[in-house]
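Enquirer: Show me the folded form of this:
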Amino acid sequence: MEFNKHIIYNYLKEIGLSDSLATYLNLITLSIISLVIIYAIDLFVRKIFRIISVRIAKTSKTNFDDILITNKVPTNVAHLVPVFLLFELIPVIFYDFEYLKNFFTKLVLIISILLVINIARSILNSLRDYLKKLPRFKDKPIDSYIQVFMIFAWFTGFILSFAIITNQSIWKFFTALGAASAIIILIFKDTILGFVASIQVSVNDMVRIGDWITFEKFGADGDVIEITLATVKVQNFDKTITTIPTYALISDSFKNWRGMVNSQGRRIKRALYIKTTSIHYLSTQEVEKLKEIQLIEPYLSTRQEKIDQFNTHNNIDKSLLLNGRNLTNIGVFRKYAQSYVENHPAVNKEMMIMVRQLAPTTQGLPIEIYAFSSDKRWKNYEYVMADIFDHLLAAIPHFNLEVFELSTDFKVLNSNQ
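Expert: Purely as a prediction, here's the structure:
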């Protein structure tokens, strides 16, 4: 065995070179030959692994092996063969240089650790790409899980590399790590917070990829496109990208519109402000005039009949409209608005429909429309809501009502202040 390690050295000695020169030339020659052999073997093994993996991918029914090839898993695994061969050749190449043999032995071991981590990363990336194509995993934060695993993988690789370089026990490293834990926590505070937040977001199902969220603190209003260990990326409706720290999702308040998207309608909740001075009791002539409106004619006939019966039975003096029971223009308009919204073809009839009166304000009396559009798409939803309020705004004068607006004098006074 010793002869094989010194075959070039012996030849150099025979041709008359000095011992020192023959030793260094032996080292250089063996190094060059070994590198050429290892490079050739690496190319050959990679080609073999590539051919085998492609053939397996063509015959298999799943596309997971295709994803493995795309993420270079066979190529990375093939690198293990030349690295193992290099590890075996180091004692031969550096037989006469003990310190170099120890150095390169440690170097190859560290390279092996990095290579294994790289193989694990490429496999996890392949698994991520495969799962994201499945409907049940499409909206899950798979990137966060992979990043958590890779943190542990790199941490383990760092510990093993440290033990190899220092020739120290791993337990001694953990002892030193415990003493410096406060500094480590301070340095990796954001990573630790992101790790904890990522787990809570996933376990509590707070956010999924594809969810529409509104986060006013960060100016985010759009769809979640990526969830990682440290950040959540939101593509706003103006196509800008907002990056939110993951831990902010559990420390601050935000709105997730998933419930609306998964429901059967999108809520319409908007009010018309009626000028209070335009509200009054309806006279008999006004009631008869309003009966021309087909949508509320049955209601007015039935309601007026009951009111007349009540007033007659109780001998109410109707010379003053205030006496007894009466219809008001605001009440009839509210009934009209209720009937109109209930009959609107774009409103979901299975969900709540309500036209209600809110507390009076300095801007008038709010009449709020509360209903749900069947079409949840933003553009169509806005069209439905505008269509309803276009009609109601145009209908208000027919009930001798007025919409509240700031007077010109008030606007001028307010602008001069």
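Enquirer: drop to CA atoms for contacts and neighbour counts, all remaining ones
Expert: Will do.
Enquirer: So which residues of the protein form strands?
Expert: Secondary structure of the chain (DSSP state E): strands at 212-215, 220-227, 231-236, 241-245, 255-256, 266-274, 354-357, 365-373.
Enquirer: and the last one, what does it pack onto?
Expert: Of the remaining helices and strands, those touching strand 365-373 by 3 or more C-alpha pairs under 8 Å, 6 or more residues apart in numbering; DSSP states H and E are strand 266-274, strand 354-357, helix 378-395.
Enquirer: another one to check against the first:
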Amino acid sequence: MDQELRLIISQWLADSDTLNNADSNTYNLILVVLCLSLAAASYLLVKRIVIKAMKLMSVRSKVTWDDTFVAHGVLEKFALLVPLLVIDILLPLFTVLSPFITDVFGRLLSALLVVLFVRAVYAVLNAIAEITDKHAATQRLPITSFLQLIKLFLFFVTAIITISILSNQSPLYFLSGLGVATGFIMLIFKDTILGFVAGIQLATNQMVTKGDWIQMDKYGADGTVEEVSLTTVKVRNFDKTITMLPAYALVSDAFKNWRGMSESGGRRIKRSLFIDIQSIGFLTKEELQRLSHIHLLKNYLADKSFDINTFNLDFNEDEQAVNSRGLTNIGTFRAYLLAYLQQHPKVRKDMTLLVRQLAPTTQGMPIEIYIFTDEIRWAFYEDIQADIFDHIFSVLSAFGLQAFQQPSGNDVQALRHKPPQ
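Expert: Predicted structure coming up:
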């Protein structure tokens, strides 16, 4: 194709009387003007007609991905290749130039073509990254990291090809030289290489993806991942600050990823309330009668009372509490909490649901609530948790129980003014 165009232009120049009668300087000047004019005309033709038509088609199309390519200037960057290709085709016609100058210009032109072509490919990759970032289905895929890997590969390939063109050497010559410099490169760029390898591990194993909530106390990171690159991870903390984590830190150190919580649709509540041990005791008949009116406890009290009465009749006729079984206020309270949580509309029944008694401490008897809500959004989750514990603290007195708390200033003052017994 190039040879045919050159033959056509050479034949036209040979048939031109003006050029045949001109001296070498005039001939050379006319060729330069002709070459630049054809290059400019080809660029304007592509930009004013081809690109304009393609942009018009993009505006009228129903899809949006083509608009992204237009916004990144992909068409304009590829259009810059056209005038350079025209000059490259016409360059051998400059017979008045020495072979050395023609060779130098040719190599410079070829190197520039390679650089501009890769620049246009970079624009395509940037457009692809933006398109995938807008779609929820591809947001969690490590596409950005792989695109950066492709860019890095293209950068090294472009550098080697460009240097080989300018030096008129084979690319294999420079590739063989890289082996000698590998140790030196690894010593200088150790952190960069570690981050690069870690970034590939994060991307391929999907340890961290965009939109994840991660927590890494060592670096003060606690928020949503906004960007995952080959060397860094950008986290927007909940206090609106930004933390940039090195990729290798996420591979070498421990961090917490809350993605599982988001994907499961349930968020855990694990909180204890401390009961004053002095308020724990057996229920009296009057208290049992009063508690039997609580709907959530009717079946429990009936079944438990039957079991306890049967046991006491069969094995012991002594009515003293220490010699017989009896219902305690804290045990009945635990049964009430379990029944209350099982019928709560915001508590997940298909996940762990526990009300358990922990080992006593100096702060009293801990009763732990271990459940999952059906709401993972922070504000709504906190509302559900607060409502549950508001209710729990409000019903404590109905069971004759008291919550433990450290003595405050008012408590100490009341003890000071309390008259001696």
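Enquirer: Nearest to residue 69 of structure 1, out of the strands of structure 1?
Expert: Across the strands of structure 1, residue 69 of structure 1 has its closest neighbour in strand 220-227 (24.1 Å, C-alpha to C-alpha).
Enquirer: average distance between that closest one and structure 2?
Expert: Superposed on structure 2, strand 220-227 of structure 1 shows a mean distance to its aligned partners of 1.8 Å (mean C-alpha distance after the TM-score superposition for structure 1).
Enquirer: related to what we said a few turns ago, can you convert the helices and strands packed on strand 365-373 of structure 1 into a markdown table and add a column each for distance to residue 35 of structure 1 and mean neighbour count?
Expert: Formatted as a markdown table, these follow (distance: least, C-alpha to C-alpha, whole Å; neighbours: other C-alpha atoms under 10 Å):
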| stretch | distance to residue 35 of structure 1 | mean neighbour count |
| --- | --- | --- |
| strand 266-274 | 67 | 18 |
| strand 354-357 | 81 | 18 |
| helix 378-395 | 63 | 14 |
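Enquirer: Which one of those lies nearest to residue 57 of structure 1?
Expert: That would be, of these and by C-alpha to C-alpha, helix 378-395, which comes in at 43.0 Å.
Enquirer: counting contacts, what elements does that closest one pack onto?
Expert: By 3+ C-alpha pairs under 8 Å, 6+ apart, helix 378-395 of structure 1 packs against strand 365-373.
Enquirer: Give me the mean deviation of the strand it packs on from structure 2.
Expert: Averaged over the aligned pairs, strand 365-373 of structure 1 sits 1.0 Å from structure 2 after superposition, using mean C-alpha distance after the TM-score superposition for structure 1.
Enquirer: contacts for that strand?
Expert: Strand 365-373 of structure 1 is contacted from outside by 265-276, 334, 341, 346-348, 351-360, 381, 384-385, using C-alpha atoms under 8 Å, 6 or more residues apart in numbering.
Enquirer: and the helices and strands packed on strand 365-373 of structure 1 as a markdown table, adding distance to residue 129 of structure 1?
Expert: Shown next, in a markdown table, are those (distance: least, C-alpha to C-alpha, whole Å):
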| stretch | distance to residue 129 of structure 1 |
| --- | --- |
| strand 266-274 | 33 |
| strand 354-357 | 47 |
| helix 378-395 | 30 |
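Enquirer: between those, which gets nearest to residue 187 of structure 1?
Expert: With C-alpha to C-alpha as the measure, helix 378-395 is the member of those nearest residue 187 of structure 1 (43.5 Å).
Enquirer: Could you tell me the angle between the closest one and strand 365-373?
Expert: 140 degrees (axes from the mean of the first three to the mean of the last three C-alpha atoms, to 10 degrees).
Enquirer: Which parts of stretch 335-346 of structure 2 count as buried, going by neighbours?
Expert: Neighbour counts over stretch 335-346 of structure 2 (16 or more other C-alpha atoms under 10 Å) mark 335, 336, 337, 338, 339, 341, 342, 346 as buried.
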